[in-house]
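*Asks:* I'll drop the sequence and a predicted model, then ask my questions.
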Amino acid sequence: MPSEPRPAPFRMPERIFAELAAGGGSPEAVAFLERAERARRLLLLRTLLDRLDTLRTPLSPPGEAWAVLKEAAAVAPGPVDRLLLAPATGGWIAHLLRRLHGTASGPPLWAEAGHLCALALAASVRAGTRADLMVSLADGGLPLPGLGLARLPGAEGGLTVGHARTSGGELMLSGPGRDGGTLSVTVRPATQPLPAPAAEAAVSVVEASVSAAEAPVPTVEGPVSSVAYPVSAVEAPAPAVEAPAPAAETPAPASGAPVPTVEGPVSAVAYPVSAVEAPAPAAETPAPASGAPVPTVEGPVSSVAYPVSAVEAPAATVEALAPAVEAPVPAVEALAPAAETPAPAVEAPAPAAEAPGPSTWLPLRTLTHRTPEGPLAIPLEDLDPYRDLDDPLPPARLDADEAEAWQRLFEEAVALLAEPGGDGPGRLYPGAIRAVVPWGRTGTLPPAPPTVLVSASSGDSFGAMVIARPSSAVALAETLVHEFQHSKLAALLHLFPLLDDDREERYYAPWRPDPRHLTGLLHGAYAFTGVTGFWRDRLAGARDDRAADTAGYHFALRRLQSRLVVRTLLAEGRLTPQGRALVSGLARTLDGWLREPVPYAALTRARTAAALHRTEWRLRNVDPGVETPSDGPRFRPDRTSWPDVRTHAFADRPAAPHTADEHLAAGDAAAALARYAGQLAADPAEPHALAGWIVARAVLEPGRATRRMLARPELLQPLPSG
């Protein structure tokens, strides 16, 4: 009796895992992650379709929409595959699955499920096929994912049902009007590339949604459940303990084998006090803090909110680190021709013939970037309802001036990232970005701040990043690197269980005001290793002393902070074998960087800033009245969020210091100590001033007593005399 055919598992070659574990990732490594994300996406989509079969809806049933998608995929497999793998499609699938599991809320379920009809219509427009579907309209608008938004002027407000037909790339949309009649409009959907600086004429644009090593096009023939894809949920949090640092940092082995760097117990002190002592031999160069280390969402924002175990397909094994075995692409049967059909190298946007006017069609704008292989088009996504991290949003159309400001800034940021270098941490090929989602502003006024105030990403939306636009190209470039690191790690977490996390928020994260869980620590360590590499490249390419000083500060600060968190992760004993291999790879990268020289003044400021952050964090979070138990500190019931104003303030050495912080950043600890003491005379328990006083005192009087103060600053009686 013949045996059942076994689906082929993903096998990640050791060299690709090693690249990713080091914090970097070549285009080949990123392409492998995208193939894995594709398999996961199709599994979740199959699960969703099965669950929607019995949903009562006034719209066309899911089976009809899926048939339209299948037909379009047979004609134009590349564009339809990219549509299904777009970040917003992943956000919709994950959100709707959470709705079905009762862990999310939103508009009526039939309306959200009806987004499948919008996807089908977008696919039909791309392929030039015919479709006839009943759709959900929001205030008379129908989003076409990857294309834009069709609108019926004068339509009835709220959620209504409309009728949409496509033929030859045109969309005919009708729906109820405010006066009780029926409105209709015909549009030819097309995106709108933003003009690149110094652009001469419109050129065809490469769809930046699929890597060069593209997976075979999805096909609907055959059950998706046959795909061998490990749906390991990363929900397993682990008990956390304050990250104490080992007495001495053991450099990771140079061998290729990903072996844990830190063995053995950690010391009682949770922070390397060398930050305020004499400069450590041969390294601890602080890391960057300029451009604005992005306040980001550390951790896959929505990737673990949906219990992937709901996927009814058998979760297959992922064999990571399979030595000397290349990565065969999994046998995913899902949407169209089984043959591998790479997307065309260049795809021109549909012509804007019969321009319907701005009131009936809002095109999706794309950021244009020219490469030797041709231009890239990266969606500047302000229309899709599932562009954010979870709940659906209404459109937030950018003004034309704001969209052009994004284009200019993006081109400058990408030029920075394109400077010569390898594939290591801090490097990012712009074609890997799948979407940029503007946050918080739709116009150019008030002027954008120099730093990125908000950025975030989601494991459900590979390659997308939500960003509040800064005015600085360096800040945007740093944020692009930071958020793409989150995407890579989220993809790895979908493949392998990396740690056992109980989600207890009890660990110190040097870039956060609050305690974090282990998954958040892992995301932060991975993201900031990339940020550290970004600033290392800026230091190497600095054209003058000032630029070298600023880049050196950020490089030194972030390498020190990232290594501290890596030490915590290794010491906790909660990593799986793959997780330990990954974190050990980060340790090797950071250990090498800690030996690299940095301008002395920048290194000193970085160490001081690192000590200040940890000291203030403990003063604001840790309860001094509770003895620290073996499983970590106990936290104050009255703790609140607080702004970290020092990390960026210490990036540049003040020329004419006035405040206590400025004197400390300038290297005058005595003047800083006196000013902090003056502030504490009015409020002896004020955490910001008390943290400054403790660190300034430790700089002036290094020794056992000050090391104890730095280790447990919350125990200090707030009665300093100065």
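*Replies:* Yep, that arrived. Numbering: from 1, shown residues only.
*Asks:* rest of the way, CA atoms for contacts and neighbours
*Replies:* Will do.
*Asks:* Might you report the residue contacts of the nearest residue to residue 669 once chain neighbours are set aside?
*Replies:* Closest residue in space to residue 669, ignoring its immediate chain neighbours: residue 696 at 5.2 Å, by CA to CA, 6 or more residues apart in numbering. Neighbour list for residue 696: 664, 669-670, 672-673 [criterion: CA atoms under 8 Å, 6 or more residues apart in numbering].
*Asks:* Now residue 696: which helix or strand?
*Replies:* helix 687-700 (DSSP states H and E).
*Asks:* ok, then the element right after that helix?
*Replies:* That would be, after helix 687-700 and using DSSP H and E, helix 704-711.
*Asks:* Which neighbouring elements make contact with that following helix?
*Replies:* helix 687-700 (3 or more CA pairs under 8 Å, 6 or more residues apart in numbering; DSSP states H and E).
*Asks:* For the helix it packs on, buried residues please.
*Replies:* Of all the residues in helix 687-700, those buried under the rule 16 or more other CA atoms under 10 Å are 687-699.
*Asks:* Residue 26 touches residue 421, doesn't it?
*Replies:* No: applying CA atoms under 8 Å as the test, residue 26 and residue 421 come out as separate, 11.6 Å apart.
*Asks:* on that earlier part again, I'd like the buried residues of helix 687-700 written out as TSV, with distance to residue 14 added.
*Replies:* Converted to TSV, these look like this (distance: CA to CA, whole Å):
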residue	distance to residue 14
687	47
688	46
689	49
690	49
691	45
692	46
693	49
694	46
695	44
696	47
697	48
698	45
699	45
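*Asks:* second one coming, line it up with the first:
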Amino acid sequence: MQHTSARTPAAHTPTHHTLPPSSFHELLAGGGGVAAVDALCAGERSWRLLVVRAFLDAAAGVPAGPLPSVVDGWRLLVRAWEADARAAERVLAYPAVGVWAAHTLRRLRGSAEDDAPLWVHTGHLHALAASAAILAGLEFRTDVPVRHGWAVLPLVGAMRVDGTGWSTAEVAADGGRVTVAGRAVPGPGWHTPAELSADGCVLVLDDLDPYRVLRGPAAPEPLDRADDWRELFAGAWAVLRETGAEEAGALARGLSVVVPRPRAERFRPHSASSGDAFGAALASVPDDAEQFAATLVHEFQHNKLSALMHLFTLHEDPGTRLRYAPWRDDPRPLGGLLQGVYAFHGVTGFWRRRQHPLGRFEFALWRAQTAHALRSLADAEELTVLGRRLVAELSATLEPWLAEPVDARCRAAADLAVSDHRATWRAYHLRPDPRTVRAHAEALGRGAPPPASDPASTPAPTLAPGRPARGLDTRAVLLRRILAEPAGLAGPDVRDDPGAVVEGARPEDVALVTGRVSEALDAFRARIARGDGDPESWVGLGLAARATGNPAGAALLAAPELAMALYAEAGGRGRDPLELLRV
């Protein structure tokens, strides 16, 4: 089946993408100006065309259901490109198109499932072609899929039509008049995606595209209050310009879409991006403009690294070995950790230039966690030469930041959050060697000191991923509330039911982060003694003990998995865990 002609977007002269040395260095160091982002955009154009062409080849001969053939959809797209290449390129470059092509390829190859008939996915090509044809000012007539009562034309808009399942709707343009399902556009039932606009940056607020949420198909969810997002973005753009005008300009060049999601818990924003969707950032409703700015920086870092990895191989990891990621509750493969390092390197740089208490806390927290992750990657055998260079460049940029002063209060809060996350992760996901546990238990039974630890001969704990009962950031969220508001945890509601304020929080957590460490120590000890000693309680005990000057605290935090196993081995319920363990 012939899909292309000499003048189609998929038949351009082969391009060998290169990066100027200056741009290459900028990107490896975590930055990248407008020239570097333009080069990444060019590479992503070729990547997108390759994925679309792969879809066309895989869809050849596949039944089209009630829609015209894939060939007919491609021909309309070619017509649009010949009439107005820029319009067609806008549609093809739309981030959700990459998700559509990748997901539909997986459906065609049998490696993905969802509840839509296959023809709905393959037929989305007709919706793309119709959007390009409308933008190019063509006269045409075609049918497009209808999902959950919506006929969606990517980048253009969506029409609410009758029905709730899978059907089709006619899209036509004649004499400058566009209709969808027989109704005029714009008109009743039509929804146009909003734009977020500020000086130098325009983003589409995509609440319609079925492939916008990055993980798979989703129904349109038109926003009731796009003005709230516009106001937040205006403030976020001002923050970005103030924080770094050059970085903001690069972001405006590469980011094109924000996918709005429902509001998350305060200080726990949800955001995401995908290597299939360059230019898109999914984000829950931000708490404020500054958080929105930080989220855009975070997700654009992911966008840049994904685009760089489409051009260069940074690692050769099958994903079987999992590692500690200081910003996640779960263990991650090397590729995921590398993505996180790159994103939080950018986040650290953002907060470095924010001078209020919460900003200084975020800077101190993420510089420490990013440095820890970079050190863990330095000797990763799965990294390529270029991957090792990336880690080295990021480390060199971060190193002087570690010496920058942060006031004592914010630094102490960050140190608590760092120790809490690392130790709680260990307690949930690591299991000590049984021989080590028995040796410690036998020494305890004899009243002898714990056996000396020889790293060369002592078996390392094994990774056995657990299921955290709450977010590992729970106490960090409490700390953020204190730093953001002078009386952030002072109300009676917080004392009586802190879980209603911060999901998962307990009274002893509030006592710990507000400096009532003796009270917290007693509460954690009592919880463990009565048999409710979950990882959060053990780590809380260690944090409180360390804060009171008890040397057992630091030892417990270094190996909470061993402390928990030894307590269980020695039948410790009802006994003082600190005295029993003598760690």
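*Replies:* Looks like it came in fine. Note that this is a predicted model, so its numbers are computed, not measured.
*Asks:* TM-score of the superposed pair?
*Replies:* Overlay of the two chains. TM-score (TM-score structural alignment, normalised by the length of structure 2): 0.82; 516 aligned residues with a CA RMSD of 2.8 Å.
*Asks:* returning to what we had before: of the contacts of residue 696 of structure 1, buried ones?
*Replies:* Buried among the contacts of residue 696 of structure 1 (16+ other CA under 10 Å): 664, 669-670, 672-673.
*Asks:* can these go into JSON lines with extra columns for distance to residue 719 of structure 1 and secondary structure?
*Replies:* Converted to JSON lines, those look like this (distance: CA to CA, whole Å; DSSP: H, G, I helix; E, B strand; the rest coil):
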{"residue": "664", "distance to residue 719 of structure 1": "21", "secondary structure": "helix"}
{"residue": "669", "distance to residue 719 of structure 1": "19", "secondary structure": "helix"}
{"residue": "670", "distance to residue 719 of structure 1": "18", "secondary structure": "helix"}
{"residue": "672", "distance to residue 719 of structure 1": "17", "secondary structure": "helix"}
{"residue": "673", "distance to residue 719 of structure 1": "13", "secondary structure": "helix"}
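*Asks:* Need the counterpart of residue 87 of structure 2 in structure 1.
*Replies:* Aligning on TM-score structural alignment places residue 87 of structure 2 opposite residue 79 in structure 1.
*Asks:* Actually, residue 354 of structure 2.
*Replies:* That one, residue 354 of structure 2, aligns with residue 538 by TM-score structural alignment.
*Asks:* Provide the secondary structure category for its match.
*Replies:* Of the three states, residue 538 of structure 1 takes helix according to DSSP: H, G, I helix; E, B strand; the rest coil.
*Asks:* Mind telling me what residue 299 of structure 2 corresponds to in structure 1?
*Replies:* In structure 1, residue 299 of structure 2 lands on residue 483 (TM-score structural alignment).
*Asks:* how near is residue 491 of structure 1 to residue 124 of structure 1?
*Replies:* For residue 491 of structure 1, the distance to residue 124 of structure 1 equals 29 Å [CA to CA, to the nearest Å].
*Asks:* Then residue 407 of structure 1?
*Replies:* 29 Å.
*Asks:* Neighbour count: these two, which is higher?
*Replies:* Ranked by neighbour count (other CA atoms under 10 Å), residue 407 of structure 1 and residue 124 place residue 124 first, with 29 against 23.
*Asks:* Secondary structure element holding the counterpart of the more buried one in structure 2?
*Replies:* Aligned by TM-score structural alignment, residue 124 of structure 1 pairs with residue 133 of structure 2. Here residue 133 of structure 2 sits within helix 124-136, counting by DSSP H and E.
*Asks:* for that helix, the distance to its chain's centre please.
*Replies:* 30 Å (CA atoms, centre = their mean, to the nearest Å).
*Asks:* by contact count, what packs against it?
*Replies:* Secondary-structure packing of helix 124-136 of structure 2 (3+ CA pairs under 8 Å, 6+ apart): helix 70-83, helix 85-93, strand 140-147, strand 150-153.
*Asks:* What residues in structure 2 pair up with stretch 511-518 of structure 1?
*Replies:* Counting by TM-score structural alignment, stretch 511-518 of structure 1 corresponds to residues 327-334.
*Asks:* Show residues contacting the matching stretch.
*Replies:* Outside of stretch 327-334 of structure 2, the residues within contact range by CA under 8 Å, 6+ apart are 317, 319-325, 340, 369, 425, 429, 465, 468, 471-472.
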